[in-house]
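Enquirer: I need the structure of the sequence given here:
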Amino acid sequence: MPTTFLDFEKPIADLEGAIMELRHRGNGEGVDIAEEVSRLQAKVERQLKATYAKLTPWQRVQVARHPERPHAVKYIETLITEFTPLAGDRAYAEDAAIVGGLGRFRGRPCVVIGQEKGDDTESRIKHNFGMVKPEGYRKAQRLMKLADRFALPVITFVDTAGAYPGVDAEARGQAEAIARSIEVCLELGVPLVSLVIGEGGSGGAVALAAANRVLMMEHAVYSVITPEGCASILWRSAENVQDAAEAMRLTSDDLKKLGVCDVVVGEPLGGAHRDPDAAVKAAADAIETELASLDGMDAAALRQHRRDKFLAMGQKGL
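Expert: Model (predicted):
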């Protein structure tokens, strides 16, 4: 049960609060409450199904940003064995917004890279809320080139509202670092599979997602700008954020139809934050399937595959 409920989840929060109160009272008085708890839990499940079956794009954004949603470190710790983290860009500094290194995914040696937002105040500050600086993208480039040198597949976990927009980042070449990361992705002679696990924001996300196969968790979003940013530009008002989210076609369903996303990975009922282990397991199965589909392709074929994929984007209509 999550500890944080979104605005549209209030009826669910009320029911789960009633279950907790009932359990507390029952445990204290020695009363058998199993039947009533079971009835309320069934009601919670029905409410979850009804609510999540008709989420608006803006509500999907809220789910993608849920603070208890599993982040990159959770995926790496669960899926990657013998993980050896690598740090620094060998030019300026270490950027904790990018977590990456060498390991094994279900026995297969690989390089893994993820954007990490953090789970509490301390870790969010440490990881800069997943907003990567130029040195982070240059670290990602270094790791991808390492993978290319040793013929290792690359797995990336995308989760950022966007690249860090600070003056210091711009002074150190933020735009060039992002562009170069995209170039490195496209030039890799090894399989590259990317999974958008939460927010896929702007070039900050594409820098790790110019992949052979782009996967999205069911309630993840992927867009050129945040809905808030879009609303402030087009409507000059934050009040139109829901209109912006609707117009942007940023949900996994829409992006699959448009050919931007290749695979949508189903999440547990109520979102990945309700059962992180199940969500990560589903993601692992999907990644394994996509990596297997790329086996046997040589470097030239993998590069051409990516080229054809991105040139074809935008040719499908909703």
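Enquirer: going forward, measure contacts and count neighbours with C-alpha atoms only.
Expert: Fine.
Enquirer: ranges for the helices of the stretch 51-200 of the chain?
Expert: 57-64, 72-79, 121-126, 134-149, 167-171, 174-187 (DSSP state H, counting those that start in this stretch).
Enquirer: need those helices in JSON lines with mean neighbour count and distance to I225, can you?
Expert: Supplementary listing: these in JSON lines, determined by neighbours: other C-alpha atoms under 10 Å; distance: least, C-alpha to C-alpha, whole Å:
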{"stretch": "helix 57-64", "mean neighbour count": "22", "distance to I225": "12"}
{"stretch": "helix 72-79", "mean neighbour count": "18", "distance to I225": "21"}
{"stretch": "helix 121-126", "mean neighbour count": "13", "distance to I225": "21"}
{"stretch": "helix 134-149", "mean neighbour count": "24", "distance to I225": "19"}
{"stretch": "helix 167-171", "mean neighbour count": "13", "distance to I225": "18"}
{"stretch": "helix 174-187", "mean neighbour count": "21", "distance to I225": "15"}
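Enquirer: now the other sequence, so there's something to compare against:
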Amino acid sequence: MRSFLEFEKPVAQLETRIAELRDAAGDDEVDISDELERLEAKSADMLASLYGSLTPWQKTQVARHPERPHFADFVEHMFDEFLPLGGDRAFADDQAIIGGFAMLDGRRVMAIGHEKGNDTQSRIRHNFGMGKPEGYRKAIRLMELAGRFGLPVVTLVDTSGAFPGIEAEERGQAEAIARATEACLGLPVPMVAAIVGEGGSGGAVALASAERVLMFEHAVYSVISPEGCASILWRTADNASDAAAAMKVTAQDLKRLGVIDRIVPEPMGGAHRDKPAAIASLKAALVEEIDALRAKDADTIRKMREDRFLQMAG
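Expert: Here you go, the predicted model:
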């Protein structure tokens, strides 16, 4: 059963009515096809109207939708021959950040991304996508491996932020994030990052400091969550919607500001309504970006990264 967000309630009511009519149609000789067609058209129009004018806070809710595609979905539908590589060779294997060798439409790549999980048990196992120091050190190891073998790096970012627990701080969380960011910037091979859900804080930047940054149409990317920002500025999370608007967290705002390079369209109603279509859309964009970068040498690629971040600072 599909999960609806608060602002989608009018659509939810219509879709419930449509489902009820379909069930009744099987036991009734009366032809209700015209009524079904009218309600389906009305539902589609309402959905298009809603998603054509989402506020930044509503986009944040869409980006957090539990049914959005996660890294496991991308592995299943976008990558072939995925070979996971685990561990940071120092402490443990963090399940919040997954990575390994993969084939992307016939191209060998190193795929790395956050995994949030899709039910209670898997969310706990993957720590809700919040990476610990060993996760970022694993990412560094995989990026260095990609550089050694000349493989483009593809990262899929979807995290509310790095894990803030005391044990993570004791194991050097800040340093691990900084080193992962440094590893991205120094890669001698093409790197394309995609913000597919939430891009939260340094935990996202550590896997997104690439020469090309893509972003799903309804994803968000920010230095702090709207609730966190509101708690600092207004001393209450109740102003999260105001914070989301002020922070410019949406793909459309970030494209105008030059923080990201390309917006990847989602199916009407968000990526969670049609995962295969959303994944296919991102796959086509990633292939196009990687092909455009493959012929560039290491110095050119590093200069591209340097220029894009210096341009933001300017």
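Enquirer: check contacts around the aligned partner of N127 of the second structure in the first structure.
Expert: Alignment note (TM-score structural alignment): N127 of the second structure maps to N128 of the first structure. Applying C-alpha atoms under 8 Å, 6 or more residues apart in numbering to N128 of the first structure gives the contacts A96, A97, K117.
Enquirer: so how far is R172 of the first structure from N128 of the first structure?
Expert: Remark: distance between N128 of the first structure and R172 of the first structure (C-alpha to C-alpha, to the nearest Å) = 17 Å.
Enquirer: identify the residues contacting E211 of the second structure.
Expert: Counting by C-alpha under 8 Å, 6+ apart, E211 of the second structure makes contact with P190, M191, V192, I301, R302, M304, R305, R308.
Enquirer: do that again at 10 Å, thanks
Expert: Residues near E211 of the second structure by C-alpha atoms under 10 Å, 6 or more residues apart in numbering: 184-185, 190-193, 260-261, 293, 301-309.
Enquirer: got a quick ChimeraX command for the buried subset of those residues?
Expert: Paste this into ChimeraX to select the buried members of the contacts of E211 of the second structure, with burial taken from 16 or more other C-alpha atoms under 10 Å:
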select :184,185,190,191,192,193,260,261,293,301,302,304,305,306,308,309
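Enquirer: across to the first structure, which of the contacts of E211 of the second structure hold up?
Expert: Checking these against the first structure (both residues aligned by TM-score structural alignment, their matches' C-alpha atoms under 10 Å), the contacts still present are 184-185, 190-193, 261, 293, 301-309.
Enquirer: could you pull out the strands for the stretch 101-250 of the first structure?
Expert: Per DSSP state E, counting those that start in this stretch, the stretch 101-250 of the first structure carries strands over the ranges 108-115, 154-160, 192-201, 213-217, 221-223.
Enquirer: reformat those as a markdown table; add distance to K74 of the first structure.
Expert: Below are the strands of the stretch 101-250 of the first structure laid out as a markdown table (distance: least, C-alpha to C-alpha, whole Å):
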| stretch | distance to K74 of the first structure |
| --- | --- |
| strand 108-115 | 10 |
| strand 154-160 | 11 |
| strand 192-201 | 11 |
| strand 213-217 | 14 |
| strand 221-223 | 19 |
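Enquirer: the ones you listed: which one's closest to H24 of the first structure?
Expert: For H24 of the first structure, the closest of the strands of the stretch 101-250 of the first structure is strand 192-201, at 34.3 Å, according to C-alpha to C-alpha.
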